[in-house]
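Enquirer: Have a look at this fold, sequence not included:
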């Protein structure tokens, strides 16, 4: 078979760069790919993973788009300072990402938010909504309706801040829970690479990382008071938005997806029949939706 008969044989693979930036004295890891002058797509990861969750998506966007996917402090390959000396907060994560974008001279960008990536992204949106060219929302919350049963013991911790309530959440960083996050709601589990939980759990099991995760879990309470302001900005600025949401997610159920329809007029809405990490088994369904959306909404924006 010649290259003309097989187009894939003549297409060079996309190069993904794995870089570090120094921000506030910390080494912050990020993946970067695509044309330097292409429209920027910022990928913001969730818990308990890192930019690793976008490893398959990045090459599928980077032929046309300048893709940037950072790891927050304490996640992935970024530095993990001692939690007794460093405040692990969503405000801090937002500042780190904002400073990274500044170092990279990024002035406007589409934003893919997932899980923890949503409150990180909403902070960027609140600071300068005009920078956001489009939103891709995958199991990322901005409405009270999206915090259901999974969050009940976490809300206890938010309310009392006690050691007992904190310790009761330590199961959330166990291997059993990490596997659950990747496999719950998935029809064909052979589509999910075990490398996911091996990779994530190795990082969760680092000394002090459980404390990092509990600190971040406690700080999540600061996101809820921001929801009204985020929703107001949705209504005011009306960024084009795509929802590709794993509808069987126990952590961020589809109850949190539907309210976006109230505030976003230019919204394309898709519930995907899978769980939390939808890209892991439904990329074949999601990537065409994401590509089509970006090509129509931001393909000519630089």
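Expert: Structure's in. What do you need? Since the structure is predicted, the reported quantities are computational estimates derived from the model, not experimental observations.

Enquirer: drop to CA atoms for contacts and neighbour counts, all remaining ones
Expert: OK.

Enquirer: all strands for this protein, in order.
Expert: Using DSSP state E, the strands of the chain run over 16-23, 26-33, 40-44, 66-70, 109-114, 132-138, 241-246, 267-272.

Enquirer: closest to residue 81 out of these?
Expert: Between residue 81 and the strands of the chain, the shortest gap by C-alpha to C-alpha is with strand 26-33, which sits at 8.2 Å.

Enquirer: Next up, a structure to set beside the first:
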């Protein structure tokens, strides 16, 4: 495993890289509130056979986190950074792994460069209205009326209790959840100014559901192989979001795992087996 940074448009972007660069590449795109740290164990499982790259977005993990007054935190802009990083690394073909925020970043990349993407793995990375649960109700209020009051109502989602809930809800035995992952994410959320970064992205997430039809049309048109290995107990992106992929990707594999929002924390071996088998079937 390599741990490196590259300057991308004046930002230091951290990324993890493992495996032989001549092997097929898997790009792993993380969600909220975590970073590429979520993929350390999966990358170790797959590195003997595949080339793996997992970047941290600006504002997350070990990448630069400029204040909101100095950098425009939107999903378009996050995709710009990942796109530029791939160009710097010379990566021209890759499969996508998307989780949570990784889905809107990844689908933006796929629409920009459909010829580059060989397949899509989604673990609780949503692209359908059916996947949006009641969890989103107060965030939708913020989209409709982006007032300071509606923004402040979301700050509870940045607390230690909320981060613990994200990792443990829907998990049959929480003893399998490593609390060090929660503590790592929370320490970065607690940095001065980071709540404003996250509120900016919560607000901009409202640009994603209107793009779902374009993402679905992309799946119908290109008929890429799709693997949805989804935590069935997720109360953020529900399992109907996984099932919906079969509507547009005719050969989609749908697996509902006995897990919550972060399947890799409690179902690593099962997830790795599904992902490895899926990647082996992709054209090289």
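Expert: Perfect, thanks for sending it. Every value quoted in this text rests on a predicted model; they were computed, and no experiment measured them.

Enquirer: hang on, the earlier thing: kindly reformat the strands of structure 1 as CSV containing mean neighbour count and distance to residue 204 of structure 1.
Expert: Conversion of these to CSV gives the following (neighbours: other C-alpha atoms under 10 Å; distance: least, C-alpha to C-alpha, whole Å):
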stretch, mean neighbour count, distance to residue 204 of structure 1
strand 16-23, 15, 21
strand 26-33, 21, 17
strand 40-44, 27, 18
strand 66-70, 26, 18
strand 109-114, 25, 19
strand 132-138, 23, 23
strand 241-246, 25, 24
strand 267-272, 17, 28
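
Enquirer: I'd like those as a markdown table, with distance to residue 172 of structure 1 appended.
Expert: Formatted as a markdown table, the strands of structure 1 follow (distance: least, C-alpha to C-alpha, whole Å):
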| stretch | distance to residue 172 of structure 1 |
| --- | --- |
| strand 16-23 | 29 |
| strand 26-33 | 24 |
| strand 40-44 | 21 |
| strand 66-70 | 23 |
| strand 109-114 | 18 |
| strand 132-138 | 21 |
| strand 241-246 | 20 |
| strand 267-272 | 24 |
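
Enquirer: closest to residue 285 of structure 1 out of those?
Expert: Short answer: strand 267-272, nearest of the strands of structure 1 by C-alpha to C-alpha, at 8.2 Å.

Enquirer: Outside of stretch 200-214 of structure 1 itself, list whatever touches it.
Expert: 48-49, 74-76, 80, 82-83, 88, 166, 169-170, 173-175, 178 (C-alpha atoms under 8 Å, 6 or more residues apart in numbering).

Enquirer: let's go with 7 Å and repeat that
Expert: Here stretch 200-214 of structure 1 makes contact (C-alpha atoms under 7 Å, 6 or more residues apart in numbering) with 48, 49, 74, 76, 83, 88, 166, 173, 175.

Enquirer: now that stretch: which residue numbers in structure 2?
Expert: The aligned range for stretch 200-214 of structure 1 in structure 2 is 185-199, by TM-score structural alignment.

Enquirer: any chance you could map the helices in structure 1?
Expert: Counting by DSSP state H, structure 1 has helices at residues 7-10, 57-61, 90-103, 117-127, 152-160, 163-167, 175-183, 195-204, 209-219, 227-237, 260-263, 278-297.

Enquirer: what range in structure 2 matches the last one?
Expert: So that's helix 278-297 of structure 1. Aligned using TM-score structural alignment, helix 278-297 of structure 1 spans residues 263-282 in structure 2.

Enquirer: repeat for stretch 227-234 of structure 1
Expert: The alignment of stretch 227-234 of structure 1 onto structure 2 (TM-score structural alignment) covers residues 212-219.

Enquirer: which residues touch stretch 131-146 of structure 2?
Expert: Stretch 131-146 of structure 2 is contacted by residues 150, 151, 202, 203, 206, 235, 236, 237, 238, 239, 240, 241 when judged by C-alpha under 7 Å, 6+ apart.

Enquirer: what about the counterpart of residue 136 of structure 2 in structure 1, distance to residue 29 of structure 1?
Expert: Matched by TM-score structural alignment, residue 136 of structure 2 corresponds to residue 151 in structure 1. In this view, residue 151 of structure 1 and residue 29 of structure 1 are 29 Å apart by C-alpha to C-alpha, to the nearest Å.

Enquirer: repeat for residue 255 of structure 1
Expert: Counting by C-alpha to C-alpha, the gap from residue 255 of structure 1 to residue 29 of structure 1 is 33 Å.

Enquirer: What of residue 241 of structure 1?
Expert: Distance, residue 241 of structure 1 to residue 29 of structure 1, using C-alpha to C-alpha: 27 Å.

Enquirer: Need the residue closest to the centroid of structure 1.
Expert: Nearest residue to the geometric centre of structure 1 (C-alpha atoms, centre = their mean): residue 45, 2.7 Å.

Enquirer: Verify the stated contact: that residue with residue 51.
Expert: Yes. Here residue 45 of structure 1 reaches residue 51: they are 5.7 Å apart, a contact under C-alpha atoms under 7 Å.

Enquirer: Map residue 17 of structure 1 onto structure 2.
Expert: When structure 2 is aligned by TM-score structural alignment, residue 17 of structure 1 is paired with residue 2.

Enquirer: And for residue 155 of structure 1, the neighbour number?
Expert: The burial count assigned to residue 155 of structure 1 is 17, neighbours taken as other C-alpha atoms under 10 Å.

Enquirer: Find the nearest non-adjacent residue to residue 47 of structure 2, please.
Expert: Spatial nearest neighbour of residue 47 of structure 2, chain neighbours left out: residue 19 (4.3 Å); criterion: C-alpha to C-alpha, 6 or more residues apart in numbering.

Enquirer: do you know how far the counterpart of residue 97 of structure 2 in structure 1 is from residue 21 of structure 1?
Expert: Aligned by TM-score structural alignment, residue 97 of structure 2 pairs with residue 112 of structure 1. Distance of residue 112 of structure 1 to residue 21 of structure 1, given as C-alpha to C-alpha: 21 Å.

Enquirer: Most neighbours among the contacts of stretch 200-214 of structure 1, which one?
Expert: residue 88 (25 neighbours).

Enquirer: Now do the same contact list for the equivalent of it over in structure 2.
Expert: By TM-score structural alignment, residue 88 of structure 1 lines up with residue 73 in structure 2. Applying C-alpha under 7 Å, 6+ apart to residue 73 of structure 2 gives the contacts 197, 200, 201.

Enquirer: change it to 10 Å
Expert: Counting by C-alpha atoms under 10 Å, 6 or more residues apart in numbering, residue 73 of structure 2 makes contact with 57-59, 65-67, 196-204.
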